[in-house]
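Participant: just the structure for this:
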Amino acid sequence: MEKAKVYFTDFRCRPGKNNLQKLQKLCKKAGIERINFEGKFVAIKMHFGELGCLASLRPQYVKAVADLVKELGGRPFLTDCNTLYPGSRKHALEHLDCANLNGYNTVTTGCQIIIGDGLRGTDEVEVPVKNGEYVEKAKIGRAIMDADVFISLAHFKGHEMTGFGGAIKNIGMGCGSRAGKMEQHSSGKPKVDESKCKNCHRCAQECGSDAITYENNVAHIHEDLCKGCGRCIGACAFDAIETVEWDANEKLDRKMAEYAQAVCQDRPCFHINLVMDVSPNCDCHAENDAPILPDIGMFASFDPVALDQACADACMKAAPMPNSQLSDNLAKPDWHHHHDHFLDSNPNVDWKTTLEHAEKIGLGTREYELVCVR
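Facilitator: All right, here's what the predicted structure looks like:
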């Protein structure tokens, strides 16, 4: 496979030009105009951030991309899928409220928001994965698969489980329905915290496997019947159900790459990463720690693997920020120096596995040519 082209621009702005204009110019230089947008529904997949997180992308950047899509004749909408864990984005109503409170709405972004997997996280499409080794059929939010064109707009940052969160994380994990997220995160079955169960029977009504019964006014999940879809987690309003068996990071990384393959295969796609506010952990946290690295710039490509590799390489060349999780770790006298900013920030991760497996299954290539745009 020949090298992919990844386009880059920094955040420097001379008088008369701003970063929103630079972002649109970057996308055009990267070839976004080669996609036929005319009259097409365009899913712009992003992360709205958990309530309390201030590191997610500013809505002005989102509007710049949406405006460009409209300029090219497309019909853009913002999308993300509901979360597996309790928080402020567990169902569509919470998710939309969270997006609005975090600054994303029709006024600030210029387009509508559609939660990809519906009200309860159960509106999904099973998509066969080309060259999949771990996932036969990925469970993707229906609205995302209904789109004619797919654009990933990702905040590139550190991540406590996958090393970093970039395009592949934004696509693979982010586009999975609740069942899809369960499949990627865990091979186990959910459990009931009896002290929190309120005997409401909502989980049993949602279960498609008749795996939940009530004993002594408390829900009980029968593992022999449970398919591990995680729908009961979303159905419980009291956070009484959770998954307790998490797959090893390497397996999670590979499944995530295969889910990204399912989303991107057989339709026009374009990918954008903004390497700024590089927090050590995911925007799923209800807080964001100080950035571990300085703001680097904006990257765009048709190849999500090359894009993430280029962003990771740029991060490795940057100096750690003082008074950050990364610099604190490096200052410890007994610290084992990994010479890898993501590993030194979160030492139990293995970010290269995602890119290696994504390249292996044909999602893209790790070999790239970096084209600088001024």
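Participant: from here on, contacts and neighbour counts on C-alpha atoms
Facilitator: Noted.
Participant: my read: residue 10 touches residue 294, true?
Facilitator: No. Look at residue 10 against residue 294 with Cα atoms under 8 Å: they stay out of range, at 11.6 Å.
Participant: got a list of contacts for the helix or strand that residue 271 is a member of?
Facilitator: Taking DSSP states H and E as the definition, one finds residue 271 inside strand 269-275. For strand 269-275, contacts defined as Cα atoms under 8 Å, 6 or more residues apart in numbering pick out 32, 149-157, 166-167, 295-304, 307-308, 311.
Participant: in strands, which of those residues appear?
Facilitator: Among the contacts of strand 269-275, DSSP state E puts 149-155, 157, 297-301 in strands.
Participant: need the residues that contact stretch 347-365.
Facilitator: 1, 3-4, 130-132, 160-164, 249-250, 253-254, 256-258, 260-261, 265, 303-306, 308-309, 342-343, 366.
Participant: hmm, try it at 6 Å
Facilitator: 131, 161, 162, 163, 253, 254, 257, 261, 303, 305, 306 (Cα atoms under 6 Å, 6 or more residues apart in numbering).
Participant: could you also give me the structure for this second sequence? I'd like to compare it with the first:
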Amino acid sequence: MTASKVYFTNMRTKPGRNMLDKLTALLKKAGMNTIHFDNKFTAVKIHFGEPGNLAYIRPNYAAVVIREIKKLGGKPFLTDANTLYHGRRANAVDHLQSAMENGFNRIAVGCDVIIADGLTGNDYIEIPIELKHCQTAKIGSAIAQADVFISMTHFKGHEMTGFGGALKNIGMGSGSVGGKMEMHSTSKPVIVEENCTSCGICIRNCAQHAISFNDNKKAAINYDLCVGCGQCVAVCQFDAARVIWDKSGDTVAEKIAEYAYAVCKDKPHFHISFVMNVSPDCDCWDLNDQAIVPDIGIFASFDPVALDRACVDMVNQAPMIYGSVLTDKDYEEGEHEDKFGHIHPDTHWKACLDHAESIGLGTQEYELVMVK
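Facilitator: A predicted model of the protein is given here:
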């Protein structure tokens, strides 16, 4: 496969050429303006950051991307799907409030925010893919129905997949709550009875009529009827309906690649990664630990696989920051050891890239093009 071009601009600035100017130049050089945006609904997939975490992408950068899309006639909106776990982004009301608090609003970025999978994570479209693990992918409707897909990714570490890059942002991030459950688990959900308040919302929302009250007036699942869609997990506000986390890291990574394939399938797509504030863990936490390497820059490509590979290579080539978690874990410069693998030794980030490459989503071979 021919190497893909990955465009890169570093963090060096000068009067009249700040980082927002450099991002604008990067988008043009990388060819985002060659996409036919005119009158097209354009989903700009981003992670709004769990409130308390300060490592997420600054809204100023999102404003640049939105501005350029609007110049080209597009109808952009910022979007993310609800989370599977119970935080401040598990439903659309709290999710929108979190986005507002972190600066993602019409005044700051120039467009509205739409939560891709609706109020409780049940608004999705099943996209047929028929791949190794998934026959279909449950993608948030706002993303599935968009004409053009753009991803903006904060590149950082991740406790399950080694690092969270473009593929993680696209695949896991665009999945509905039921889709996220499919990626994480082969088991059906369980009810933690002591957390159940007997509100009955899971019963009312179960399409299979698989949930009813037991003798203790608590929700109980009939596993002969349950199909494992995860809707009870999505609607329960008391952490009573839960996922059983029983997928191996490699399988989760491969499913993420398949969901990313579904998102990008049959529509123009373009991807931007911000390798700055490279925290060791995901932005889903309500905190961020010290960065493990100095800020590196911004990368862009039409190929999300090549983009992720270029970003991880650049992080591994960068000097570590002493006092970060790498110091705690006795990482030594010159070891030529993968930084993310050192922080999360039970993960295997290459599994996602290898599988994405095997299903034709992109290539790990890349040519790095510098944009000054």
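Participant: coming back round to it: dump the ones in strands among the contacts of strand 269-275 of structure 1 into CSV; add distance to residue 27 of structure 1 and neighbour count as well.
Facilitator: Listed next are those as CSV, based on distance: Cα to Cα, whole Å; neighbours: other Cα atoms under 10 Å:
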residue, distance to residue 27 of structure 1, neighbour count
149, 15, 23
150, 14, 23
151, 11, 25
152, 12, 24
153, 11, 25
154, 14, 26
155, 16, 27
157, 20, 29
297, 13, 18
298, 10, 24
299, 9, 29
300, 6, 32
301, 8, 27
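Participant: which ones are touching the nearest residue to residue 222 of structure 2 once chain neighbours are set aside?
Facilitator: Residue nearest to residue 222 of structure 2 in three dimensions, not counting chain neighbours: residue 210, with 5.0 Å by Cα to Cα, 6 or more residues apart in numbering. Going by Cα under 6 Å, 6+ apart, residue 210 of structure 2 touches 221, 222, 225, 226.
Participant: buried only: go through those residues for me.
Facilitator: Neighbour counting with 16 or more other Cα atoms under 10 Å marks 221, 226 as buried within those.
Participant: export the contacts of residue 210 of structure 2 to a markdown table and append columns for secondary structure and distance to residue 320 of structure 2.
Facilitator: As requested, the contacts of residue 210 of structure 2 are exported to a markdown table (DSSP: H, G, I helix; E, B strand; the rest coil; distance: Cα to Cα, whole Å):
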| residue | secondary structure | distance to residue 320 of structure 2 |
| --- | --- | --- |
| 221 | strand | 49 |
| 222 | coil | 51 |
| 225 | coil | 52 |
| 226 | coil | 48 |
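Participant: residue 139 of structure 2 is in contact with residue 172, isn't it?
Facilitator: No. Taking contacts as Cα atoms under 6 Å, residue 139 of structure 2 lies outside contact range of residue 172: 9.4 Å.
Participant: return the set of buried residues in stretch 19-32 of structure 1.
Facilitator: 19, 20, 22, 23, 24, 25, 26, 27, 29, 30, 32.
Participant: possible to save those residues as CSV with secondary structure?
Facilitator: Shown next, in CSV, are the buried residues of stretch 19-32 of structure 1 (DSSP: H, G, I helix; E, B strand; the rest coil):
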residue, secondary structure
19, helix
20, helix
22, helix
23, helix
24, helix
25, helix
26, helix
27, helix
29, helix
30, coil
32, helix
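Participant: just the strands in the stretch 151-300 of structure 2 please.
Facilitator: 156-158, 162-164, 190-191, 211-213, 219-221, 241-242, 269-275, 297-301 (DSSP state E, counting those that start in this stretch).
Participant: how near is residue 362 of structure 1 to residue 300 of structure 1?
Facilitator: 19 Å (Cα to Cα, to the nearest Å).
Participant: apologies, that question was intended for residue 312 of structure 1.
Facilitator: For residue 312 of structure 1 relative to residue 300 of structure 1 (Cα to Cα), the value is 14 Å.
Participant: also residue 28 of structure 1?
Facilitator: 10 Å.
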